[in-house]
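Asks: Dropping the sequence and predicted coords here.
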Amino acid sequence: MAVVAEESDAEVIGRARQHPDAFAALFDRHYRRIYAYAARRLGAGLADDIAAETFLIAFDRRDGYDRTRADAGPWLYGIAANLIARHARAEARHLRALARTGAVDAVDWDGDAVAGRLDAAAARGLLAQALAALPATEREVLLLVGWAGLSCQDAASALDIPAGTARSRLHRARTQMRAALGMTNSNLDPEVDE
């Protein structure tokens, strides 16, 4: 029995240009991750709206998608990041609430991520304060890499900035986060260039 390869995101988007219902496959592949990212940034209350609007915008812009990119994840995260940026005050409130209470909405479906959050419970307030203190441009790159799991190159693509700019912002954000947590580079494993 022959194994049939799954269509790439680019192929799905290409097909959706003529057959709009094909776009549902892209939604099914990426919705949970986009929702989880938005919920971590703004809380569960706004995450549904952000995730839904991300896919509405993506659907409307499907004709302009660069189909040389097989994975649409960075494109979708870029749309979500722009929508989240419009809610900067809500994100700041959410981060301040996290700093005060340490409570986090359960939005991850990944057991490793849940375990990681439990391990980080003691530092949660400091993390939230440090995140809130970062400039928005640096926070965005850090969270796309740290929470969304994008490479630095994909984060640059998502934000439509040069890769060098993304690397600089990520470095500054990591440096500020380490300082806020009382960590030094000697406390950490050597960084891997992304």
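Replies: Structure received. Numbering: from 1, shown residues only.
Asks: okay, CA-based contacts and neighbour counts for the rest of this
Replies: OK.
Asks: ok, A24 - how many residues close by?
Replies: Using other Cα atoms under 10 Å, the number of residues around A24 comes to 14.
Asks: what does L150 give?
Replies: L150 is flanked by 21 other residues according to other Cα under 10 Å.
Asks: if I look at it, how far off is M183?
Replies: Using Cα to Cα, to the nearest Å, L150 is found at 24 Å from M183.
Asks: what's the answer for L56, then?
Replies: With Cα to Cα as the criterion, L56 and M183 are 41 Å apart.
Asks: Please apply the same query to A22.
Replies: With distances taken as Cα to Cα, A22 is found 48 Å from M183.
Asks: which of these two has more neighbours?
Replies: Taking other Cα under 10 Å, A22 and M183 do not tie; A22 has more neighbours (16 against 13).
Asks: for the more buried one, what are its contacts?
Replies: Listed by Cα atoms under 8 Å, 6 or more residues apart in numbering, the contact set of A22 reads 12-13, 15-16.
Asks: residues in contact with whichever strand or helix holds A130?
Replies: Counting by DSSP states H and E, the element that carries A130 is helix 124-133. For helix 124-133, the external contacting residues (Cα under 8 Å, 6+ apart) are 92, 95-96, 98-102, 139, 176-177, 180-181.
Asks: Of the residues you listed, grab the buried ones for PyMOL.
Replies: A single PyMOL command is used to select the members of these judged buried by 16 or more other Cα atoms under 10 Å:
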select buried, resi 92+95+96+98+99+102+139+176+177
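Asks: Excluding chain neighbours, what is closest to A51?
Replies: Closest residue to A51 apart from its sequence neighbours, by Cα to Cα, 6 or more residues apart in numbering: Y35 at 5.1 Å.
Asks: so that neighbour is in which element?
Replies: Judged by DSSP H and E, Y35 forms part of helix 24-42.
Asks: And A47, by the same measure?
Replies: Residue-wise, A47 maps onto helix 44-60 under DSSP H and E.
Asks: Please name every helix or strand in contact with that helix.
Replies: helix 24-42, helix 73-85 (3 or more Cα pairs under 8 Å, 6 or more residues apart in numbering; DSSP states H and E).
Asks: Put this next to the first one:
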Amino acid sequence: MRARIRAGDRQAFADLYEEHARPVYNHVLRLTGNWSTAEEVMSETFLTAWSHRERLEPEGGSLAPWLLGIATHKSYNANRGLRRRLAFLAHRPPPPAVPDFAEETAGRLDDSRRLAAVHAALSGLRRQEREVLALCVWSGLDYAQAAEALGVPVGTVRSRLSRARARLSRLSEEQQEHREHRERWEPRKTRGEGRSEAAFAALPLREENS
């Protein structure tokens, strides 16, 4: 497969897309928190992979680390661009309100809530920690594959993942303490409404499989 892709075999690249498009999309979604951005970055990832196919190492195992490494870099750039656009829009008058008549399913709404909670939790992590958490915990890469994707030593992956888990654990504890303090003064919430954002970060989002 590597040799065929390096040689510009379009059918081999089409097979690669069929196998890895959805995992790449899901990885980008976790890093960006936006469905439309994830679609754009996924497309950019495969365009970059095709244009830089000659840089692919001729020997190796799964091509997932190569693609997820490109996707991670593209996601970082997309997030930077989004922050710049938000800063620009913050200085402009808001657009007129438009009623939203779209019918959203309950599952889609729950995913939106979970995705927002995940990003609220991950915002307490450094970028490198978010990336290694997404690669190892959600995308299922082992330490060596994550190191290949990020272009760092295996030991760096281990230390970043350890720090990320420790930070999320502390955040979860802080949220739990804050919630317990707040609930002393507020009516009791219904079952399932008190889950911490950091706890959501340990759960997989509903992934697209088709």
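Replies: Looks like it came in fine. Model, not experiment: these values are computed from the prediction.
Asks: What would you report as the TM-score here?
Replies: Taking TM-score structural alignment, normalised by the length of structure 1 as the basis, the two superposed chains have a TM-score of 0.67; 149 aligned residues with a Cα RMSD of 2.9 Å.
Asks: What separation is there between the residue nearest to A51 of structure 1 and L56 of structure 1?
Replies: 14 Å.
Asks: Have a look at those two and say which one is more surrounded.
Replies: Y35 (24 against 13).
Asks: In contact with the more buried one, which residues?
Replies: 47-48, 50-51.
Asks: so which of these comes closest to N82 of structure 1?
Replies: Closest to N82 of structure 1 out of those is I50 (9.8 Å), distances taken as Cα to Cα.
Asks: Please pull up the equivalent of the closest one in structure 2.
Replies: By TM-score structural alignment, I50 of structure 1 lines up with V41 in structure 2.
Asks: and its match, how many neighbours?
Replies: What V41 of structure 2 shows, counting by other Cα under 10 Å, is a neighbour count of 25.
Asks: again with the one 4 residues further on
Replies: Applying the criterion other Cα under 10 Å, we find 24 residues in the vicinity of T45 of structure 2.
Asks: Please tell me I have it right and it contacts L67.
Replies: Yes. Counting by Cα atoms under 8 Å, L67 is a contact partner of T45 of structure 2 at 7.0 Å.
Asks: before we move on, the earlier item: please pull up the equivalent of the residue nearest to A51 of structure 1 in structure 2.
Replies: Alignment note (TM-score structural alignment): Y35 of structure 1 maps to Y25 of structure 2.
Asks: so what's the corresponding residue of structure 1 for C136 of structure 2 closest to, chain neighbours aside?
Replies: Structural alignment (TM-score structural alignment) places C136 of structure 2 against V145 in structure 1. If the residues on either side of it in the chain are set aside, V145 of structure 1 comes closest to S151, at 5.8 Å by Cα to Cα, 6+ apart.
Asks: Against H171 of structure 1, how distant is the one you found?
Replies: In terms of Cα to Cα, S151 of structure 1 sits 13 Å off from H171 of structure 1.
Asks: what do you get for E11 of structure 1?
Replies: For E11 of structure 1, the distance to H171 of structure 1 - Cα to Cα - is 35 Å.
Asks: rewinding a little: buried residues of the helix or strand where the match of C136 of structure 2 lies, list them for me.
Replies: Element membership of V145 of structure 1, judged by DSSP H and E, is helix 136-146. Buried residues in helix 136-146 of structure 1, counting neighbours by 16+ other Cα under 10 Å, are found at 138-145.
Asks: same check, this time on stretch 157-175 of structure 1
Replies: 157-159, 163, 166-167, 169-170, 172-174.
Asks: got a markdown table for those residues, with secondary structure and distance to F27 of structure 1 too?
Replies: Listed next are the buried residues of stretch 157-175 of structure 1 as a markdown table, based on DSSP: H, G, I helix; E, B strand; the rest coil; distance: Cα to Cα, whole Å:
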| residue | secondary structure | distance to F27 of structure 1 |
| --- | --- | --- |
| S157 | helix | 20 |
| A158 | helix | 17 |
| L159 | helix | 20 |
| A163 | helix | 27 |
| A166 | helix | 27 |
| R167 | helix | 29 |
| R169 | helix | 30 |
| L170 | helix | 29 |
| R172 | helix | 33 |
| A173 | helix | 31 |
| R174 | helix | 32 |
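Asks: and D105 of structure 1, how many neighbours does it have?
Replies: As a burial measure, D105 of structure 1 scores 12 neighbours (other Cα under 10 Å).
Asks: swap that for R29 of structure 1, please
Replies: 13.
Asks: Please report how far it lies from G182 of structure 1.
Replies: 38 Å.
Asks: With R139 of structure 1 instead?
Replies: 18 Å.
Asks: how much does the helix or strand harbouring T165 of structure 1 stray from structure 2?
Replies: Element membership for T165 of structure 1, per DSSP H and E: helix 163-180. In the superposition against structure 2, helix 163-180 of structure 1 averages 0.6 Å from its aligned positions (mean Cα distance after the TM-score superposition for structure 1).
Asks: how about that helix, aligned to which bit of structure 2?
Replies: Taking TM-score structural alignment, helix 163-180 of structure 1 hits residues 154-171 over in structure 2.
Asks: and the matching stretch, how far from the chain's centre?
Replies: Put simply, stretch 154-171 of structure 2 sits 16 Å off its chain's centre (Cα atoms, centre = their mean, to the nearest Å).
Asks: before we move on, what about stretch 117-130 of structure 1?
Replies: Distance, stretch centre to chain centre, for stretch 117-130 of structure 1: 18 Å (Cα atoms, centre = their mean).
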